Structures are given as structure tokens and as C-alpha cells.
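Peer 1: got a structure for you, letters missing:
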């Protein structure tokens, strides 16, 4: 099968299209004939091998799994022994551990769900990592209808889903983004938009019940000031040094949280097929609309990675495999 391989950590120039062996499903696994795969921040972190903490999980000198990619959508090509929830030909989407930037990927059954009926594979491939992260983060925040949520990084893959899911849950939503992306964030349902090049949301002291921070562009103490007393700061992704990346900020939040009047909640999203099934229902009900910025053929995966790193994406980038 064709796959995008990463023989060594580095920039997009390290990515190459190659012929590799088609995987076989082990017991409890589903082999997916991939039609489209999303491009996520985690893919680029693994590609770069930075922060260096990433290498503890994926390989110190080179990736143990040379095919990266997690957001897959396609149809079931085969099932392993013991799989009962899916059959050959079923339209599905899933979050793989890695191995998604390829024509076939194997995923444990519990991380696979039936694809939303109302969208195609390209749009379905935007959902697994980003929308599951958004859903689990809002759950972690304990969001209630009528509360005011600020989303820092509202125009990106995760942020766009946070905006839509929070609105579906009855919240008032403020999105933070660059000014030229404001119309996009409003179209997702945001009630208010802050252009971070003109206005500092941390100056709006005590305004928000929940801050969902996907950027980490302010010190933790300043970000916390935007919260009401008893409010919740959800920390997901963001910037950091070459060694620890966002984990340094997350560790600091865990230490500080017991001593401040707000809740600081680091988010470590987990693969979950039940969450994918819930998101499929919400998409088919019209509550959530996946947004595709640009589609690249598989052989242009390096161009997709460059575009992602340029930071001018609204929604998600997708690789079309077939």
C-alpha cells in the first residue's frame, strides 16, 4: 500500500511517499480502507520530534512507527477475530494510535464508530482528534447552559469544535482569533469575537465561567484573571519549550490549582469510540459542522504539513487518500 513515511524526525521535507506492507487486523482490530485522513497538531509534533518529551513515547532517535496520522475515515476492509460491531463495507471513522497517513490503517474496535450519514469521508476525517478533544474538555469544565465560555484559539481545528459544542450545550461563547478569521468564528456560532492583535482577553477580569486555552500565549496567572471566582481554565496544547512543550505549563497549573479561587484543569484527551458516536449524532442533528480549509492528495502530505505550520488555517486540513 502507499503510505507517507517519516524515517527520521525533522521538517516536512522528511516526509516521503513509499510502498509499505498493508497491515493485518489482530484480534479485536478493524482494518480500515482509508479514504481521507486529517492533519492535526499532534502529527506535526511527532514529525518534528519536539518537544523532546514526544520521543519518549514515539522513539528516541527515530519514530518507532514511521507512518504518522490519527484521524482516519473510510470503510471497513477486514475485521480481526472477536470484532462484532463492524462488518466489511461499513462506513466508519476512527482515531488510530498512529499509521493513518496511508491507504489502510488498523484500529482497535473500541476506537471506531459509524461515520455520520450527513457528511463525506473528507469532512469526517476532521473529527476524531479535534472534536473528541473539544467534547472531553467541555465535560472536564463541567459546562452548564447559560455559562460564558471563552475559547482562545477559536478558529483552529479543536477551537472550532469547542465553539460549536459549547453553543449546542447552551453556553454564551466568545472566540479569540486573528481579526481576519473573525467572520469564520462568528459563522461557527460565537456570540462575540476578540481580535487578539487588538485586544487582550486577559484584561477582561472576572468575566468568564470557562476559559478553554488552546494557545498558551499569556502567562498562567494572567489567563486565570479572565475567569470568574470559581471558574474553570481548561489547558490543552499550546506553546512551550523544546524539551517539555506545553507539559511545563500543565505541570505548573496542577501545582497552583489547589491554592487559587479557580479550577485549573489540564486536558489529556483520550481515544473513545463512544465519544465519536456521540459526535456523529450531533453532526447528523446539525449541531456541529466540520470545517475543511484545504484538501491535499496523499502525495502532497509535506505541503499540508507546511501549510499547518504556517498557522493560517481555518478549521482543518485533510489528506485525500483515494
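Peer 2: Cool, the structure landed. Everything numeric in this text was worked out from a predicted model, so none of it was measured.
Peer 1: make it CA atoms for all contacts and neighbour counts henceforth
Peer 2: Will do.
Peer 1: Would you mind confirming that residue 14 makes contact with residue 44?
Peer 2: No - the criterion here is CA atoms under 8 Å, and residue 14 misses it with residue 44 at 11.6 Å.
Peer 1: more neighbours, those two?
Peer 2: Per other CA atoms under 10 Å, whichever of residue 14 and residue 44 has more neighbours is residue 44, with 20 against 15.
Peer 1: That one and residue 144, how far apart?
Peer 2: Counting by CA to CA, to the nearest Å, the separation of residue 44 from residue 144 is 34 Å.
Peer 1: mind checking which helix or strand the residue nearest the centre of the chain is in?
Peer 2: Nearest to the geometric centre of the chain sits residue 130, at 2.5 Å (CA atoms, centre = their mean). Per DSSP states H and E, residue 130 falls inside helix 128-141.
Peer 1: Included below, for side-by-side comparison, is a second structure:
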């Protein structure tokens, strides 16, 4: 089968299209014929091995433990391993795995759910990591309720585009912060207000928010908290732009400590992958409350270009690889 493989950590130039053996499902796994694979920031981190903290999480100290890139998947179940009870061959599914930039991939049953019937495979592949992260940020981290004011920083990206829609689905008044080129997208997602960070400073605008979702940002807590109500909640999702050791994740790690000395709450979100949240998202996706925003679709052979495009920071929503 064809797959996008790398032998050593490095840039997108390290990724190669190769023929490798077709995997076989183990106990509790399903073999998926991949139809589409999402491209999220985690792909870049696992490709480069940066920050070094990633390597300590078991992904390989000197080289990638799993050589095939890609983690978000949508496709058709080809075969099931022993103990699998929720799926059978022919089922259309979406979820997370290791190595989705390939013709076939094995995924743990507990990380896969039935594909929303109204989505294409490309749309479904955009959701498993980005939308689950957004759901956990809105529902669990921010505990958003109807009538609240919510600010989404990074509203035009993969997680942010889902967070705007989910916060609206939870009944909030939503403002989205993004670059000039993404403003139209964020408006189309249902944001009540759109703030262009290249020309406007939300922290000094005088508007206070009950919940701020800061996605892969690098602003000091002292800046964001100026826009929070006295009892508001700031949720930090991911981190970019830091050093090679922690890569900005130190903001998430240190945020809860600040809460000890303030009425405001600061949380660092580490999303957890599970099929129950995929099923919760399916309900919203099939109802039309949430819809994946896809910028570009690449062929499998062009997956390295898809990853490179993601890192340029210009992606409006999600990038997907079609297989």
C-alpha cells in the first residue's frame, strides 16, 4: 500500500511516498481503508519531533516511533480484530489513529465512531482531533452556558473554526479574533463579532468576556486577563512559538497556578481522544449546528505540501488529504 513515511525527524522534505506492507488489526482494533485524513498541528510536531517534550511522551526519542504521519482519519472498515463489537466491515467511520496518511491504517476501536451521514469523507476527516479539542474546550474547560460572552482567539484555524460554532451552539454570544484574511470565514461560522488582531487590540477595547478560548496563542496571561470578567475563565488550548523544549506549552502548565491568586480561572487544556465525544459531535454535525470548514484538499502524494501549508499560518479552517 502507499503511505507517507519518514525515517528521521525533520521538515516536510523528510516525508516520502512509499510502498509499505498493509497492516493487520490487533485485538481491539479496526483496519480502515482510508478515504481522507485531516492535517492538524500535531502532524507537524510529530514530524519535527518538536518541542522535545513530544518525544518524551513516547513518540520516539531519536526517530519517529510510528514512521507514517497523519492522525485524523475517515474511511471504511476493512476488517476488525478480536474483541471488537461496535463495528463490522463496510461501516463508514471517523476517528484518530497513528498513520492515517496511507491507504490503510489500524485504529483502536475506542477512538473511532460512525461517520456522520451528512458529511463527505473529507469533511469527516477534518473533525476528529480539531473538533473534539474545541468541544472539550467549550464544554469542559470553559463550561460555556447560554447568554455568556465568549472570545475565541485563533477563530479562523482548525480548532478555532469549530470552537466558534460550538460556543454558538451552546447559546453564547461569540467574538472571534483572527487575521484580516480570515474575517469572512469567521463571520460565516456564526460569530457575532469579528476582531482583526492586526489592527485591533481586544484586551484594550473595554469589552469583558465570561470565557476566553486562547488557541495556540503566545500572549502573556496578563494581557488576556484584561478582557476577562472578574470571575471569568481563560482556557489555553495548545501552544506555539515557544522554545524547542516545551514549545509554548509552559503557558498551559503554569496557568492553573495563577488561578490560586485570582478570582479569575486559568486553565490549560490537554484534550483526550475518545469515541463518546466523537458521537456527541456527530449529533451536532448531523443537525447542522456545526460544519467543518475546509480550506484545501490535497492528494496523498502531496501530503508534505499540505503540512507545509498548514505551518504558514494562512489556513482558513482545515487542510485535508484525500486518498
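Peer 2: Received it, and whenever you're ready, just let me know what you need. What you see is a predicted model, and the numbers here were worked out from it, not measured in a lab.
Peer 1: which residues does the residue nearest to the centre of the first structure contact?
Peer 2: 40, 157-158, 161 (CA atoms under 8 Å, 6 or more residues apart in numbering).
Peer 1: Looking for the alignment partner of residue 254 of the second structure in the first structure.
Peer 2: Alignment note: residue 254 of the second structure maps to residue 252 in the first structure; criterion TM-score structural alignment.
Peer 1: So that match lies in a helix, does it not?
Peer 2: Yes - assignment of residue 252 of the first structure by DSSP: H, G, I helix; E, B strand; the rest coil places it within a helix.
Peer 1: Show me the helices in the stretch 201-322 of the first structure, by range?
Peer 2: 220-225, 247-256, 273-284, 301-310 (DSSP state H, counting those that start in this stretch).
Peer 1: As CSV, those helices with distance to residue 56 of the first structure and mean neighbour count would be great.
Peer 2: Below are these laid out as CSV (distance: least, CA to CA, whole Å; neighbours: other CA atoms under 10 Å):
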stretch, distance to residue 56 of the first structure, mean neighbour count
helix 220-225, 26, 18
helix 247-256, 13, 16
helix 273-284, 26, 19
helix 301-310, 22, 17
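Peer 1: Which one of these lies nearest to residue 149 of the first structure?
Peer 2: helix 220-225 (13.2 Å; CA to CA).
Peer 1: got a list of contacts for that closest one?
Peer 2: 202-206, 233, 249, 253, 262.
Peer 1: Out of the residues you listed, give me the one that has the most neighbours.
Peer 2: residue 233 (30 neighbours).
Peer 1: okay, now residue 299 of the second structure: neighbour count?
Peer 2: 15.
Peer 1: where exactly do the strands run in the stretch 151-300 of the second structure?
Peer 2: 173-178, 193-196, 209-215, 228-237, 265-269, 294-299 (DSSP state E, counting those that start in this stretch).
Peer 1: mind checking which of those is nearest residue 22 of the second structure?
Peer 2: Among the strands of the stretch 151-300 of the second structure, strand 294-299 comes nearest to residue 22 of the second structure, with 19.4 Å by CA to CA.
Peer 1: buried stuff in that closest one?
Peer 2: Residues 294, 297-298 are the ones in strand 294-299 of the second structure that count as buried (16 or more other CA atoms under 10 Å).
Peer 1: picking that back up, of all the helices of the stretch 201-322 of the first structure, which one is nearest residue 151 of the first structure?
Peer 2: Of all these, helix 220-225 sits nearest to residue 151 of the first structure, with 11.6 Å by CA to CA.
Peer 1: That closest one vs the second structure, average offset?
Peer 2: Here the mean offset of helix 220-225 of the first structure against the second structure after fitting is 1.2 Å, by mean CA distance after the TM-score superposition for the first structure.
Peer 1: re the thing from before, could I get the helices of the stretch 201-322 of the first structure in a markdown table, plus columns for distance to residue 8 of the first structure?
Peer 2: Formatted as a markdown table, these follow (distance: least, CA to CA, whole Å):
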| stretch | distance to residue 8 of the first structure |
| --- | --- |
| helix 220-225 | 34 |
| helix 247-256 | 23 |
| helix 273-284 | 31 |
| helix 301-310 | 14 |
